[in-house]
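Asks: Prediction below, plus the sequence it came from.
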Amino acid sequence: MNTGKQKKRSAIDDLCINTIRTLSMDAVQKANSGHPGAPMGLAPAGYTLWTRVLKHNPANPDWPDRDRFVLSGGHASMLLYSLLHLTGYDLSLEEIQNFRQWGSKTPGHPEYGHTAGVETTTGPLGQGFSNAVGMAMAECHLAACFNKPGADIVDHYTYVMCGDGDLMEGVASEAASLAGHLSLGKLICLYDNNGISIEGTTEIAFTEKVAKRFEAYRWQVIKVKDGSDPKAIEKALLEAKAETQKPSMIMLKTHIAHGSPNKQDTPDAHGAPLGEDEIQLTKDALGWTTKEPFTIPEEALDVFRKCLKTGEKAETRWKENYQKYAKQNPDLADAWVNALTRFMPKGWECSMPVFTPEQGPMATRAASGKALNAAAAIFPSLMGGSADLAPSNKTFIDGCPEFQKNDYSGRNIRFGVREFAMGAIMTGMFLHGGIRPYGGTFLVFADYIRPAIRVAALMKLPVIYVFTHDSVAVGEDGPTHQPVEHLASLRAIPNLTVIRPADANETVQAWRKAIATNDQPVALILSRQKLPILDAKQTAANVERGAYILSNSDSKPQILLIATGAEVHITLEAQAMLAEKGVAARVINMPSWELFEAQPESYRKRILPAIHKKRIAVEAGIPMGWERYVGSEGKVIGIDRFGASAPGATVLKNFGFSADKIVETALEMLK
């Protein structure tokens, strides 16, 4: 039998939960757009986690040792916005009322850097789940590197809320499999098991045994039969925290649009306002006494705002602990601050390798591996790996252990054949702080990772993608492994810098630029085949300009030859051949469109003077986009079909990537 105190507590719980529900309903209704159902069903879980379990300080969303919370189903954003406002983050009620409106801090899906307390941008299902895996991996690594007995400065959990849609996405499966393999005990997922999708019940397409799947992934699975019961949810959360050797999946049996007389447990409640009449019926059913929208009872607000005090106390304790730690471990404390602030020591670039032509040809992927290792010796926070292609991508940090469940201090991550998850995990690692992640695969598999690159670019995160085997020169593996359209595809992504270096020294410069970049991701496009090494004096400090004059046979060239990557070398050969025929050509090396476009107009006009109309661009990819640089009178030597299986040199020759073809094209244009 319940005591009076328990009854009162239950009534307050209901009031707080219904405050989240009504705020969510009202905001979606006012915007005439949004997803009310999930926030209503998840309100008890959100309330319980944020007020009883989550370690956070609303007054300081950037406190390093806070628990991380990821709402993977970003369409349920009003749940997150309600919790942020109610617990005291810098998100006003006016912003809640401006949900989904131009310039508001409450966009339709949560956006990192736009709203205080939002840990990552979510919306594309499954990616938030994978971001959370990356955050948990970062926590494990930093704890292993910095914690000392009795002084844990890194000790927090990562919580992620996901739904049926998230778990249908393959990227979540990839990430969950890796998380179980790594025994990420501080990763806890709350699964909104409401059985409803946009098209109907999940029975129409999703009948697998989720619990058994996650148990097979080596997760702990906890079932909560009533996802509206705060006590049961809290018990499950504490049980999850007690399991240190496995990530935990808490399966909450919930009801979409909980409390709505006509729309609960229906697809109608997923992505559309309930309607004024249904909202009133729902409020009546919930015992909500006021008809005024956006009402927040003081009694409920008092409960939520206690998070400010508990958060302040938790952070104060951490700061006191950190001060003792810093006195006892000054070098580690300095390294900790350097990792969090992405500190770059003065003159670090001087430690990067320089290559000479006398060393002989070198594949840019090989040069990339040497540059990576040089950078890793300078930056302990540089950490990453490959999607099971490290020997080919040259992405292994020599002398460092692997990041595995028995040694989280390792910096070499074995992502397995999981390109998409690798990309989303890298995003989560960077967002956590203290890690500068990189990841490699073949360029042709950029298709698998592209959605993660897009979201990272949206957030302007400086993660580094290493793409090797960059053209049909891959050869015998054939068209399935020969990228053709991928350069154009990557260049189409806003906020992404794509760099395709022509030799070993340009590759080092590309790495220097990638490491020094703080406001967007960088994709390095690297060759499998060996390439001649250019004079370092020609390439030094020029890559970051995006394009530069590499060779000028005459001050008044008759034709401009523009090339990237491996094709720069056949273009230089063509220039020499044209000179023998009395034709003056200028070779312009353009490793990065994005970096070139960022240069002052005066520089761009100097590299590509308007008076020179005769131009040829040479690149082993589709011609799309090159028209902006060759103009209406120019030509592009590219490839507009899939490749073929044969030795790489044979494939290149048959597709017209030769000095002879460039000369032939130039002479035809100059007739």
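Replies: Yep, that arrived.
Asks: When you work out contacts or count neighbours from here on, use the C-alpha atoms and nothing else.
Replies: Noted.
Asks: Val171 and Phe430, how far apart?
Replies: Distance of Val171 to Phe430, given as CA to CA, to the nearest Å: 18 Å.
Asks: Give the buried residues for stretch 91-107.
Replies: By neighbour count on 16 or more other CA atoms under 10 Å, the buried set for stretch 91-107 is 91-93, 95-100, 104-107.
Asks: mind checking the end-to-end distance for it?
Replies: 12 Å.
Asks: Can you report how many residues neighbour Thr507?
Replies: Each residue near Thr507 was counted by other CA atoms under 10 Å, and the total is 30.
Asks: next up, a second structure to put side by side with the first:
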Amino acid sequence: MQSPERKKVKMSASSSTLDVKCIDTVRVFSADMVQAAKSGHPGAPMGCAPMAHVLWSDTMSYSPSCPEWSNRDRFVLSNGHACALQYSMLHLTGYDVTVDDCRAFRQLDSKTPGHPENFCTPGVEVCTGPLGQGLSNAVGMCIAEKHMASTFNTSKFTPVDHFTYVICGDGCLQEGITSETSSLAGHLGLGKLVVLYDDNNITIDGSTDLSFTEDVGKRYEAYGWHVQTVSDVSDLESLRTAIRNAKLEVNKPSIIKVKTIIGLGSSKQGTAKAHGAPLGDEDLANTKKHYNFDPTKFFNVESDVAAHYKTVSTEVESEKTRWDAMMLAYAKEEPALYAEYNRRFNGELPAGLLDLLPTFAAGASDAASRKLSEACINSIAEKMPELMGGSADLTPSNLTSLKCSKDFQKDSPDGRYIRFGVREHGMAAICNGMFAHGGLRPYCATFLNFAGYALGSIRVSALSRFGVVYVMTHDSIGLGEDGPTHQPVEMIESLRSMPNCNVLRPCDINETNAAYQIALEQSGTPAVICLSRQGLPNLAGSEVAKAKMGGYVLRDVASPDIVLVGTGSETSLCYKAADELKAAGINARVVSMMCMDVFDGQSEAYKKSVLGEGIPAVAVEAAAVGSWNKYSHVQICMTRFGASAKGGDLMKRFGFTVDNVVEKSKKVVDFYKSTACPSLFARPVFDDEVAGGH
């Protein structure tokens, strides 16, 4: 494919000579970043520079001095590989992103990683490496803005009034997740969402004609979006007009299809060669000459360009100053709302909230832990108005509805229950966006097996340190007749292997209480609460405080011969098996391992006090073996997919019975009568940083 002739910005009434110079500076500054790293994506930043200039210069409200200002406009770079563009704009507009930070692009411990990371760089809202996540996060941000505005705004004061802007590319729109979230955004009428689509017709493989020939405009019209086209990104007047029109359309989200040329100004413009590699020294030098810059200077920002962005920075800071003054008056006239607003954005739980969670009541009958979860959610929902979420079309099964609130819909933005529809992946990404917005604690639900559909977004929750609460029911083969397509076997282990993700599988009401406490208190870690369909007994010895340690001794004996370690619905099997073993003269300690992730963080002394030293341990869980090897010598777990039958029959078929636990335990005890039982802790312990724990 032959490169089109090199182009420059089209002059118009709204595109001054300084506008053009600013845009060209962004182009070469971004290309310098990629060249210095000898790695990255220069093409999209060069093509999208006019969009970024217009957004940061005369569209968005933001505060470089206070990046966390709660009423800022949110900006999301969904095509995160173009992050040199965002870093350039943050540097130019006065954020704490220095030229040295830009020189360190993609280097260890820099503020300018290879894709945007919210915890690394001031001004970056979300992690946008996986394509489509960012646009989907933006839908969550808009849901949060709309709900918070309905909660805190009055006829006189508007503490919540901002837009969310997105730049996305062809790759974002090809990912299925954006179909899920864009459909829901149209249904909900999220009028403060403005998406600029970088329509450059190029992906890594080459022209989009290879795989992506749909009419994006018609697709988004079908979703219920406001659709516009700007035929040339360099026509700044048309670009600004389209953005103004999008902001005026208050009942629909907006997408602006903006025609760009990837790598504009380089010899590789318009081709896939401009996508994923530096331009090279020669091409970069010639590109700078094309834009009338000195090819020997790198990361150069001339005084007039610097002065322009300094003026912009001053002007946007004045918007925050006006908002601050308004909030002082708001505090005087609406003190309760003001206090609540600050509590929420400070991430503080309401006083006494966790005391409302239910505990074991004498005489309580068996109950599925999904039912216990429903009791937990509704015990705190009224006092925790920031708790907002929903289910992927499984509300009657997940039991996640809020009895104190109506649905969040287009015409009822004050509602707190979201009908996500059958959109698991999008649901989780939306919750990430809600969390990133601030002021809310989102939760969402589906069957545990379908966490597989949501796994990409759950991973981003963990990476981003977003404390989203995932309520995952039907957590084992015990769900029964729906069969192996619905029975999670490997899913718990998959989630446990994920860093910074608490996987909690409670065995009764006390442990369900503890699971929710952990989920709500650890706001920087997502929680996956795995819940049963079948009834579970309340077990003597379960305690909330002990369960919050992750694992604890549920039932102890003097001089245990064996330790039975259970989790979730299998904990009661261990409990009953201990009675049978006692009758056979074998002393069995019962340990409940509600959350390995939390238990892993306890001291070695505590872990030894729970599991013992040199005592054989048998783990029982109706899921894959996986990480049980570190806490047991023998495992009664799943090694294949399930089957379609009644839950009780499946438990018998796969060995999750009292008789089988007793039989295996007797064999284990007999084996270790003549063989020394190895310690579960007989391995070297290194400093966390040396071992790669950080």
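Replies: Here it is on my side, so go on. It should be emphasised that the depicted structure is a prediction, and the values quoted were computed from it without experimental measurement.
Asks: Next step: the buried residues of stretch 91-107 of the first structure restricted to helices.
Replies: Leu93, Glu95, Ile96, Gln97 (DSSP state H).
Asks: matching residues in the first structure for the longest helix anywhere in the second structure?
Replies: Counting residues, the longest helix found in the second structure (DSSP H) is helix 303-333. Under TM-score structural alignment, helix 303-333 of the second structure corresponds to residues 298-328 of the first structure.
Asks: Equivalent analysis for stretch 433-441 of the second structure, please.
Replies: Counting by TM-score structural alignment, stretch 433-441 of the second structure lines up with residues 428-436 of the first structure.
Asks: Then stretch 584-591 of the second structure?
Replies: The aligned range for stretch 584-591 of the second structure in the first structure is 581-588, by TM-score structural alignment.
Asks: Now for the counterpart of Ala38 of the first structure in the second structure: which residues touch it?
Replies: Using TM-score structural alignment, the partner of Ala38 of the first structure in the second structure is Ala44. Residues near Ala44 of the second structure by CA atoms under 8 Å, 6 or more residues apart in numbering: Ala82, Ile262, Gly263, His275.
Asks: my guess is the second one contacts His275, does it?
Replies: Yes - using CA atoms under 8 Å, Ile262 of the second structure and His275 qualify as a contacting pair, with a distance of 7.4 Å.
Asks: So for the two, which residues contact both of them?
Replies: The contact lists of Ile262 of the second structure and His275 share Gly43, Ala44, where a contact means CA under 8 Å, 6+ apart.
Asks: Tell me how far the spatially most central residue of the first structure lies from Glu111 of the first structure.
Replies: The centroid of the first structure falls nearest to Thr427 when counting by CA atoms, centre = their mean (3.1 Å). The gap separating Thr427 of the first structure from Glu111 of the first structure is 14 Å, by CA to CA.
Asks: With Val543 of the first structure instead?
Replies: 32 Å.
Asks: So which of the two has more stuff around it?
Replies: Per other CA under 10 Å, whichever of Val543 of the first structure and Glu111 has more neighbours is Val543, with 28 against 23.
Asks: contacting residues around the more buried one?
Replies: Residues in contact with Val543 of the first structure (CA under 8 Å, 6+ apart) are Pro501, Glu506, Gln509, Ala510, Pro591, Ser592.
Asks: Give the aligned equivalent of Asp283 of the second structure in the first structure.
Replies: Checking TM-score structural alignment: Asp283 of the second structure goes with Glu278.
Asks: What of Leu357 of the second structure?
Replies: Correspondence of Leu357 of the second structure to the first structure, assessed by TM-score structural alignment: Met352.
Asks: once aligned to the first structure, how far is the helix or strand following the longest helix of the second structure on average?
Replies: Scanning forward in sequence from helix 303-333 of the second structure by DSSP states H and E, the next helix or strand is helix 335-345. Aligned to the first structure and superposed, helix 335-345 of the second structure gives a mean residue distance of 1.2 Å (mean CA distance after the TM-score superposition for the first structure).
Asks: can you pull out the strands in the stretch 301-450 of the first structure?
Replies: Secondary structure of the stretch 301-450 of the first structure (DSSP state E, counting those that start in this stretch): strands at 362-363, 382-386, 402-403, 412-414, 436-442.
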